[in-house]
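> quick one, fold the following:
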Amino acid sequence: MRGLVGKVVVVTGGASGIGRACVERFVEEGCTTIVADVQREPGEAVADELGDLASYLHLDVTDEESIAALVDTVVERHGRLDVFMANAAVFGAIGPIAEQRTPDVDLTLAVNLRGVILSLKHAARAMVPQGSGVIITTASPGGLIGGAGPHVYSATKAGIIGLTRSVAAELRPRGIRVTAVVPGAIASAMTASALVGDADDLEATAERMAKGSMLGRAGLPEDLAGAVAFLASDDAGYVTGSELFVDAGYTHASGAAYFAGEQHAGAGALLEGGRRTS
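Presented below is the predicted three-dimensional model:
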């Protein structure tokens, strides 16, 4: 991707799943990349594995002071902040709406939406003075399609889409692009825990997901990493305020294309009263 070498990048939730894959891709692209995560040991392990271009900083997105300190540390160490991926999220509260437990609801909102709002706040605080930057959020088809995710999770992801568009409109004159990536079902530890009951059994998770995938295979974190690298790069220099869907067509092309099937080959046009063109 053009223009990524030497950029300073933060990925929240960078210790596992989609976040880790994005960290790995940014390092491959030559970026100085910060693994920002509440999971200290996995985060440090990822940074150690990836070498000098990667480092770990502890981050709790439910705590604004933690977010502010992260951004301040990055700017102090590296002199700037070029890309901020607000990716940290949880499935959070699950179960029927009538059984939602308020503490679980509050925690889900704190991580998935309030944490993203505050991440954008402090990323913008660093980027506005330098007159450049890219902010990427992680949304979900659950924010657009009923039944595609847990209730509160879906509400937060819908909020992220609205937030991304709104902040993009504000920051566009400041030289800052703001976009969202929308992953479909991705084989990750969190998905594995939900589907097969074992966060480490990614193979069984991918096999199960492949059976229902419209492209015949499970989505992988690496699929998202490529899309995110594009959004962060100069190749996406004219892209802001929009969403990039990486979901095998789930959101916008989930139909079976019945009228394009073999049974209609050479059928011409179907008109009023069942009449057909010859």
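> CA only for contacts and neighbour counts going forward, please
Noted.
> of all residues in this structure, which one is nearest the centre?
Thr138 (2.6 Å; Cα atoms, centre = their mean).
> which residues in the stretch 1-150 of the chain form helices?
17-28, 40-50, 64-78, 102-109, 115-130 (DSSP state H, counting those that start in this stretch).
> so Lys157 is in which element?
helix 151-171 (DSSP states H and E).
> one more, please, to line up against the first structure:
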Amino acid sequence: MNNFDGRVALITGAGSGIGRAMALAFARAGAHVVACDIDPNSAKQTAADIGDTAFAVPADISDESSVTALVHAAVNAFGRIDVLCNNAGIMDTMALPADISVELWQRVLAVNLTGTFLVTHAVLPHMLKQGSGAIVNTASEAGIRGGAAGAAYTAAKHGVVGLTRNVAWAYAKEGIRCNAILPGPTMTGMATNATFDQTGMARLAPVLALGESIAQPEQMADAAVFLASEAASFINGAIVPVDGGWSAA
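This next block holds a predicted model:
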């Protein structure tokens, strides 16, 4: 029931981390993959590692014209989009609300929330025409709690959770499902390459300590493949922690 032969999966943030793991996992399951990343070289590398069934498209998901071009290229290459994984995102500095700059706030929301909306908005007409589709959004533990990240990232991921539920509710009768995974701490470059606000980190440390187990990107990818598969055909609007039990604490 995890057979994606003949289906097309569009993965954003596919150049590294969870997005790359998703692209490889869907390819192993038989899907044609559109690997999207803001870094053209990393997108091309993921597609090259998959082979002839993958196609790389560089795009900035916070820019509407770039997203329009992305979806057009995907449909032009493969004729359809069956799966959308809205995975691309950026980290904030863990700054508390009084300390974050307005510029950083706007950038984090533009990528993590508005970007997720823009790609969904562009893909939905194609899924509606097909009468089917599965969307998997990468939210975060920060999408269900107040102390797992800084102000901008927390607000953006709460927004992704709300968008997920709204899309699921709006299009269930049209054969389109939308679910979200909530990764806990995961071994990706997004966190390891960031510069963090020390005041925010000190304040968040007790909560972050509860998520001591570090996941591999492939564990997130496996959850996404399941939610997009026929094995999850009656799962819609679910917000699924993939955190080793962190959210259960």
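> follow-up on the earlier one: can I get the helices of the stretch 1-150 of the first structure in a markdown table with distance to Gly237 of the first structure and mean neighbour count?
Formatted as a markdown table, those follow (distance: least, Cα to Cα, whole Å; neighbours: other Cα atoms under 10 Å):
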| stretch | distance to Gly237 of the first structure | mean neighbour count |
| --- | --- | --- |
| helix 17-28 | 17 | 24 |
| helix 40-50 | 27 | 17 |
| helix 64-78 | 23 | 16 |
| helix 102-109 | 31 | 16 |
| helix 115-130 | 16 | 20 |
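> any chance of the ones you listed in a markdown table, with distance to Val11 of the first structure too?
What follows is the helices of the stretch 1-150 of the first structure, written out as a markdown table (distance: least, Cα to Cα, whole Å):
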| stretch | distance to Val11 of the first structure |
| --- | --- |
| helix 17-28 | 6 |
| helix 40-50 | 11 |
| helix 64-78 | 11 |
| helix 102-109 | 19 |
| helix 115-130 | 11 |
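> those helices: which one's closest to Ser154 of the first structure?
Nearest to Ser154 of the first structure among those is helix 102-109 (10.4 Å), distances taken as Cα to Cα.
> mind reading off the mean deviation between the closest one and the second structure?
Aligned to the second structure and superposed, helix 102-109 of the first structure gives a mean residue distance of 0.9 Å (mean Cα distance after the TM-score superposition for the first structure).
> helices or strands next to that helix in the packing?
helix 151-171 (3 or more Cα pairs under 8 Å, 6 or more residues apart in numbering; DSSP states H and E).
> between the helix it packs on and helix 115-130, how big is the angle?
10 degrees (axes from the mean of the first three to the mean of the last three Cα atoms, to 10 degrees).
> once aligned to the second structure, how far is the helix or strand just after helix 151-171 of the first structure on average?
Per DSSP H and E, helix 151-171 of the first structure leads on to strand 176-183 as the next helix or strand towards the C-terminus. Mean deviation of strand 176-183 of the first structure relative to the second structure after superposition (mean Cα distance after the TM-score superposition for the first structure): 0.7 Å.
> and strand 176-183 of the first structure, what does it pack onto?
Counting by 3+ Cα pairs under 8 Å, 6+ apart, strand 176-183 of the first structure packs on strand 133-138, helix 151-171, helix 221-232, strand 243-246.
> among these, which is the most enclosed?
Most buried of those, by mean neighbour count (mean count of other Cα atoms under 10 Å): strand 133-138, with a mean of 25.
> so which other helices or strands are in contact with it?
strand 83-86, helix 115-130, helix 151-171, strand 176-183, helix 221-232.
> Gly43 of the first structure: which of those is closest?
Per Cα to Cα, nearest to Gly43 of the first structure of those: strand 83-86, 15.6 Å.
> hmm, who's touching the closest one?
Under the contact criterion Cα atoms under 8 Å, 6 or more residues apart in numbering, strand 83-86 of the first structure has outside partners 7-13, 116, 119-120, 123, 133-138, 232.
> before we move on, the earlier item: which among the helices and strands packed on strand 133-138 of the first structure is found nearest to Gln100 of the first structure?
Nearest to Gln100 of the first structure, of these and by Cα to Cα, is helix 151-171 at 9.0 Å.
> pull the residues that contact the closest one.
90-94, 97, 105, 108-109, 112-113, 116-117, 128, 137-140, 142-144, 148, 176-180, 240-243.
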